[in-house]
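[1] Dropping a prediction and its sequence here:
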Amino acid sequence: MAKIGIFFGTDTGRTRLVAKQIARKLGDAADAPVNIGRATLEQFLAYEALILGSPTLGDGELPGQSTGLAQPSWEEFLPQLAAVDLSGKVVAIFGLGDQKKYPDEFVDAIGIIHYALVARGARPIGYWPTAGYEFNASQAVDGELFLGLALDQINQPVLTEERLDAWLAQIRPELMP
C-alpha cells in the first residue's frame, strides 16, 4: 500500500504540530510530515495521496519569505507546480486561522492551495462544514463548506481533536482505497 504524504507550511509551529498529530492518527499509512519549505518537487510528486496544511498569515497570505519568514514555504513552493500535471493525485487540505482577529480572511490559505492544485488536475477531498465558526469571509469557502478542514487553534483549540478525528474518518477511505 502506498503511503500518504503530509506536507505543511508553518509560521509559529502550530501547523507543524497538527501535521504531526495527523500523522500519529494515520499511523503506518502516512510518512512523517515534511515542511514544504524543505521539500523537493520530486518528494511531493512521489505521493498519489496528499494531506497539505498551512496557516493563513496577515491579510490572507500564504506563509513565505515575503511575509517575513526566514525559510521558504508555500509561497515559494506552489510556483514550482506551474507546469506539473497533478491528475491522479488526491489532495486533502487543512488550514489554521484566527476567526476573531482575521474574520475577513479566515483560513484563506486553504482556498489558495486548493485552487492552485485543482487547476493542475488534482482531485480535492475533505470539504468541511462552515457551521460552528464565526467569520465574515474566506477564500476557502464554497457555499456552506470549507474547501478543507478549518482549525482555529487560538479561539477553538478544544475542538481540534474532535474535528481532526471526524475529518480523518471522512477522508481516510479516499486516501487509502
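    Now that the structure is in, tell me what you want to look at. Numbering: from 1, shown residues only.
[2] use CA for all of it now, contacts and neighbours both
    OK.
[3] after the host helix or strand of Ala19 comes which helix or strand?
    According to DSSP states H and E, Ala19 maps onto helix 14-26. Following helix 14-26 in sequence order, the next helix or strand is strand 34-35 (DSSP H and E).
[4] And the following helix or strand past that following strand, what's buried?
    Heading C-terminal from strand 34-35, the first helix or strand you meet, by DSSP H and E, is helix 41-45. Counting neighbours by 16 or more other CA atoms under 10 Å, one finds that the buried residues in helix 41-45 are 44-45.
[5] Which element is encountered next along the chain beyond helix 41-45?
    strand 49-55.
[6] Check the offset of that following strand from the chain's centre.
    The chain centroid and the centroid of strand 49-55 are separated by 3 Å under CA atoms, centre = their mean, to the nearest Å.
[7] take the one below as the second:
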Amino acid sequence: MNKIGMFFGTETGTTRLVAKKLHKLLGADIADKPVNVNRIQPEELLQYDALVLGTPSYGEGDIPGLSAGCLERNWEEFLVQFGSPDLSGKRIAMFGLGAQERYSERFASSLIALYKVFEGLGAEMIGDWPLDGYTFEHSASVQDGRFVGLVIDQRTQGMYTDERLAAWAAQVKPLLMEKLAVEA
C-alpha cells in the first residue's frame, strides 16, 4: 500500500480524536483515514509498510480490551485475531494517551505493552518522544529516558495536544514516507 496506514483503539473517543488530528497533519494524500481496530481484519493492517498506531491506557499498563475493563473490543481482541505475523520491513510510529495526574504511578503505560507486541514481531519502531513538560511518578512506556512514542494527556494537558502532534508529525512523517518511496 502506497500510503501510511492509521489504526487506533479507543473507549471514550479521545484516541480517535487524536488520530483524526494527526491524519490532518500528515495529509490525506499520504495517509489513509484512521480506522478503529475493532472494525478491521488483520489483513487490512498488514497491507501497509508504514503505520501509525494509537492506544488509550487501561488497567495497570494492560493492552486495552475487554479484560482490562473496556466496554467494547479494542487492541486486545484485535491482537488475538492478528496472531504472530512477521512484520519485518514495516515501520511503525505509535502514540498513546494517559492521564498523568490521575494515574501518575502508571502514566500511559499501555503504550509500552502494545509497542512490545509490534516490536517483537519484527517491526521497526520509530517516533520516541521526550519527557519534557510531563509530571508523573512512573511510566512503563519510558525507555532510555524517553517515551517509546508520542504521549498525549488530553485530560490535564489538552492545551499542548496540537503543538505536540505537530512536532511529532514533523518528526515521523519523513521516516514513514521513506517506506512509501521504497514501494513506489
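    Great, that's in hand. The model shown is predicted, which means the values in this text are computed figures rather than measured ones.
[8] what's the TM between chain one and chain two?
    Laid over one another, the chains give 0.95 as their TM-score (TM-score structural alignment, normalised by the length of the first structure), with 177 aligned residues with a CA RMSD of 1.3 Å.
[9] orientation of the helix holding Ala19 of the first structure relative to strand 49-55 in degrees?
    Relative orientation of helix 14-26 of the first structure versus strand 49-55 (axes from the mean of the first three to the mean of the last three CA atoms, to 10 degrees): 150 degrees.
[10] Which residue range of the second structure does helix 14-26 of the first structure align onto?
    Mapped onto the second structure using TM-score structural alignment, helix 14-26 of the first structure covers residues 14-26.
[11] quick one: that stretch to the first structure mean distance?
    Superposed on the first structure, stretch 14-26 of the second structure shows a mean distance of 0.7 Å to its aligned residues (mean CA distance after the TM-score superposition for the first structure).
[12] List the buried residues for the helix holding Ala19 of the first structure?
    14-16, 18-20, 22-23.
[13] chain center to that helix, what's the gap?
    11 Å.
[14] contacts for it?
    6-10, 30-33, 35, 53-55, 95-96, 153, 164 (CA atoms under 8 Å, 6 or more residues apart in numbering).
[15] how about 10 Å then?
    3-10, 13, 27, 29-35, 51-55, 94-97, 151, 153-154, 160-161, 164-165, 168, 172 (CA atoms under 10 Å, 6 or more residues apart in numbering).
[16] Counting residues, which helix of the first structure comes out longest?
    Counting residues, the longest helix found in the first structure (DSSP state H) is helix 160-175.
[17] Hmm, Asn2 and Val182 of the second structure touching each other?
    Yes. Using CA atoms under 10 Å, Val182 of the second structure is in contact with Asn2, at 9.2 Å.
[18] who has more neighbours, those two?
    Asn2 (19 against 9; other CA atoms under 10 Å).
[19] mind checking the SS state of the more buried one?
    What DSSP: H, G, I helix; E, B strand; the rest coil gives for Asn2 of the second structure is coil.
[20] what about the nearest residue to it once chain neighbours are set aside, neighbour count?
    Excluding the flanking residues, the one nearest Asn2 of the second structure by CA to CA, 6 or more residues apart in numbering is Leu180, at 5.4 Å. Leu180 of the second structure has 18 neighbours, counted by other CA under 10 Å.
[21] now the angle between strand 50-55 and the helix or strand encompassing Leu180 of the second structure, please.
    Assigned by DSSP H and E, Leu180 of the second structure belongs to helix 161-183. With the same axes, to 10 degrees applied, the angle from helix 161-183 of the second structure to strand 50-55 works out at 150 degrees.
[22] Quick check: buried residues in helix 161-183 of the second structure?
    Residues of helix 161-183 of the second structure classed as buried: 164-165, 168-169, 172-173, 175-177, 179-180 (neighbour count, 16+ other CA under 10 Å).
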